[in-house]
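Participant: Could you work out the structure for the sequence below:
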Amino acid sequence: MTEQTTVRNTTWDELQVGDEASVERTASAQDFYLFAHVTGNINPANLPGNEGAQPLAPSMWIGSLISAVLGNRLPGPGTLYRVQNLAFHERVHLGEKLIASVRCTQKGEKPLATFETRVTKEGGALVAEGIAEIEAPIETIVADARQLPELILDEHDHFGKLVAIAAQLPPLPTAVVSPDDHNSLGGAVLSARKGLIIPILIGDRVAIEKAAQELGVDISGYRLIEIESHRAAAAKAVELVHSGEARAVMKGNIHSDELLGQVVKKEGGLRGSRRISHTFVMDVPTLDHLLFISDAAINIAPDLLTKVDITQSAIDLAIACGIKEPRVGVLSAVETVNVNIPSTLDAAVLSKMAERGQIQGGIVDGPLAMDNAIDMEAARTKGIASLVAGRAEILVVPNLEAGNMLAKELTFVARAEAAGLVLGAKAPVMLTSRADDDRARLASAALAQLYDYWRRNGRAFEPAEQTVADAAE
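Facilitator: Here you go, the predicted model:
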């Protein structure tokens, strides 16, 4: 059967008493959420996810189905309402199938017409009924059967689950460098309240206390080391890690270069055996899993050996977050090896190295373009047979520019939330942007908790089952 691409209306002259039409619709959670957004009606009785009984369909949403019949089917495009009255007889629950129908009962003076309107459940139970008086179109209109653009709803809260899991671990002593503004101090305090960290505040006491006063928070219970210089504060944070007083570092209101300069220095820094890299962890509304992107903040133009460390570190973090065998897509502009595009050669080598056990813990494939790394249909269309294509959980980017643009596009265009962690050092470093909100810092603290546990125990933390139900508030 050919899909209908146009809709033709029925003009007033063509309309006959007794003409009827109907549409079917199943009440979905998205319908209820969108109705709440459009109307501002946030009655908890109509919203999924609230405690108590199963949500009921908003009555006026039910009534709007009648409008859809009149505007799309009979008389169709060009129809305008004059009057609609409705009596509601039965409630509708999430998942129930409804049939909205109209029948012309009278034609008045051109262009007026009267319709009997009804909404019933699939089994015939009457939900609503009433009378509609409309202005029928007087000219023929042939309109495109429009496919409305897909709406993205934030249905997943992966960060909330991470925070709930990490909160079961003992709080992580954390050196917070220069938390002297609203965002950085607020994130540290929130992470402490959630039981993720024990903050050691390092920086200008006057500025930190002023930020606390503006936030309305009490920091008297936290250790505060007074150091005015940002560079010296970063050096002190590194020193606390070496002494064992801190097991993680959190970036505050300080430039990343100043903090990283102390982390990566050869003498007295936090370098480990592996090249230091950064991984963004993204909570993307359209994905049912976390997305890891590396490296988008530290290594500008990584060579092959650096990419080996970047890939291995990202796999380790994903495993620490509970992904048993992460799928890694090594990105390039194309999905075939091209000697003129060096990143495709690196991707192919990384894939083979993983196959030979030189990169462990994940399934690595590349080169992959962004579309066929993330979208299964795109991978099928291009005939790519792979355990990774279409379902990558980790994306290894060719260089910092590509990774940074990808992460920020997801954040500002796709409304993804981003957290981040520096890996490969002797302690996890939370390298959040100074513009990041409290939630990004909270999620980064959860990542640090889980990664620290993995480093110390060689396995991912296994939470008590009931905690994941209490995701972020």
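
Participant: use CA for all of it now, contacts and neighbours both
Facilitator: OK.

Participant: From residue 68, how far out is residue 61?
Facilitator: 11 Å (Cα to Cα, to the nearest Å).

Participant: Pull the number of nearby residues for residue 338.
Facilitator: 12 (other Cα atoms under 10 Å).

Participant: Quick one: the strands in the stretch 1-150 of the chain, in order.
Facilitator: Remark: strands assigned in the stretch 1-150 of the chain by DSSP state E, counting those that start in this stretch are 6-8, 20-26, 80-88, 97-107, 112-121, 126-135, 142-144.

Participant: if we compare these, which one ends up closest to residue 207?
Facilitator: Closest to residue 207 of those is strand 20-26 (Cα to Cα; 56.2 Å).

Participant: Tell me which other helices or strands that closest one touches.
Facilitator: Packing contacts for strand 20-26, counted by 3 or more Cα pairs under 8 Å, 6 or more residues apart in numbering; DSSP states H and E, involve helix 59-72, strand 97-107.

Participant: Buried residues, the last one. List them.
Facilitator: Read that as strand 97-107. Of the residues in strand 97-107, those buried by neighbour count under the rule 16 or more other Cα atoms under 10 Å are 97-105, 107.

Participant: To compare with the earlier structure, here is another sequence to fold:
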Amino acid sequence: MQIPATPSKYDRLIAAAQAEVPPVTLVVHPCDETSLRGAMEAAAAGLIVPILVGPEARIRAVAAQCGLDLGGTEIVDAPHSHAAAAQAVAMIRAGRGELLMKGSLHTDELMREVTDKQTGLRTARRISHVFVMDVPGHEETLFITDAAINIFPDLDDKRDIVQNAIDLWTAILRTKPRVAILSAVETVTTKIPSTLDAAALCKMAERGQITGGLLDGPLAFDNAIDPEAARIKGIDSEVAGHAQILVVPDLEAGNMLAKNLTFLTHADAAGLVLGARVPIILTSRADPVRARMASCAAAALYAAACRRTIKVAAE
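Facilitator: Below is the predicted model of the structure:
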């Protein structure tokens, strides 16, 4: 008798999202097979209800060429990628959707519309990116932030980056996360500015400027995720050795860390942009199907949590 495989971290994430009402998702310029197939597969799995925004004739041509049935999927015609991004953002502002999903346009093109001061989706919170990592052999889901948006964040930016990640973890996993503020060392030194930021962020959490998570830092990567490394260094905290959210000093460090895990341990990396009015699903042509589905699942769970918060506030 074959013993069924244990569901992966992503499998559990997707199953949880399928139990929620799928959010209306504006898919911006899905004009290649990868982006269009990703949206339609997520719809077929019950994760999202897509509205495709872009040149209709081109979208239908891609669907026909790739054997994709668009069925009754709504398409909002826009002549090119820039117009599609602007139209999708305008529709979010008008309450037509709960999520944005990047299609085959450049990330910068979409984010330029999102961050426009007059017509975009800015909030008081700094916009940041979170990788939701499924690392083989590691028991828990790992978040890495920010490895895609903020190049050299200052302390105020990092406060928002941390809070965005905590809010996402709380929304989709419904526990209080352990947050490691990473640096090269685990001691505070003026020679490494990121250690000063780490210490300040931990104090900010103590004073209620960051809420919902347990913070510790500075921590090096090894003693953030490995209990034995933390024990050898004599670090005794609830976070050290058991971190769930890894906050990197800058984009370069985060990008290298996420890609090292992806290519050396064959980890999957789903991704979301947070801090705007709605979550934004960022997918890459190199993403496997599981990662694209997990990105949609994480965003759908976040949208469902927002719905519950609004309902409670209204009551």
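
Participant: Quick check: TM-score for this pair?
Facilitator: The TM-score (TM-score structural alignment, normalised by the length of structure 2) is 0.95; 310 aligned residues with a Cα RMSD of 1.4 Å.

Participant: and the residue positioned nearest the centre of structure 1, what is it in contact with?
Facilitator: Nearest residue to the geometric centre of structure 1 (Cα atoms, centre = their mean): residue 284, 2.6 Å. When contacts are counted by Cα atoms under 8 Å, 6 or more residues apart in numbering, residue 284 of structure 1 is found next to 290-291, 410, 414-417.

Participant: Over in structure 2, see which of those residues survive.
Facilitator: Of these, the ones still in contact in structure 2 (both residues aligned by TM-score structural alignment, their matches' Cα atoms under 8 Å) are 290-291, 410, 414-417.

Participant: Neighbour-wise, give me the winner out of those.
Facilitator: residue 417 (24 neighbours).

Participant: what residue of structure 2 matches up with that one?
Facilitator: Counting by TM-score structural alignment, residue 417 of structure 1 corresponds to residue 268 in structure 2.

Participant: what's the distance between that match and residue 10 of structure 2?
Facilitator: Residue 268 of structure 2 is 9 Å from residue 10 of structure 2, by Cα to Cα.

Participant: Check residue 221 of structure 2 too.
Facilitator: 23 Å.

Participant: Could you do residue 303 of structure 2 as well?
Facilitator: Distance from residue 303 of structure 2 to residue 10 of structure 2, by Cα to Cα: 18 Å.

Participant: Which parts of the stretch 101-250 of structure 2 are strands?
Facilitator: Taking DSSP E, counting those that start in this stretch as the criterion, the stretch 101-250 of structure 2 contains strands spanning 128-134, 142-145, 178-182, 214-219, 245-247.

Participant: The second one: average distance to aligned residues in structure 1?
Facilitator: If I follow you right, that is strand 142-145 of structure 2. Aligned to structure 1 and superposed, strand 142-145 of structure 2 gives a mean residue distance of 0.5 Å (mean Cα distance after the TM-score superposition for structure 1).

Participant: can you name the residues of structure 1 that that strand overlays?
Facilitator: Mapped onto structure 1 using TM-score structural alignment, strand 142-145 of structure 2 spans residues 291-294.

Participant: can you pull the contacts of residue 68 of structure 1?
Facilitator: Applying Cα under 8 Å, 6+ apart, the residues near residue 68 of structure 1 are residue 23.

Participant: could you dump the buried residues of strand 97-107 of structure 1 to CSV with distance to residue 204 of structure 1?
Facilitator: Below are the buried residues of strand 97-107 of structure 1 laid out as CSV (distance: Cα to Cα, whole Å):
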residue, distance to residue 204 of structure 1
97, 62
98, 63
99, 66
100, 66
101, 70
102, 71
103, 75
104, 77
105, 79
107, 80
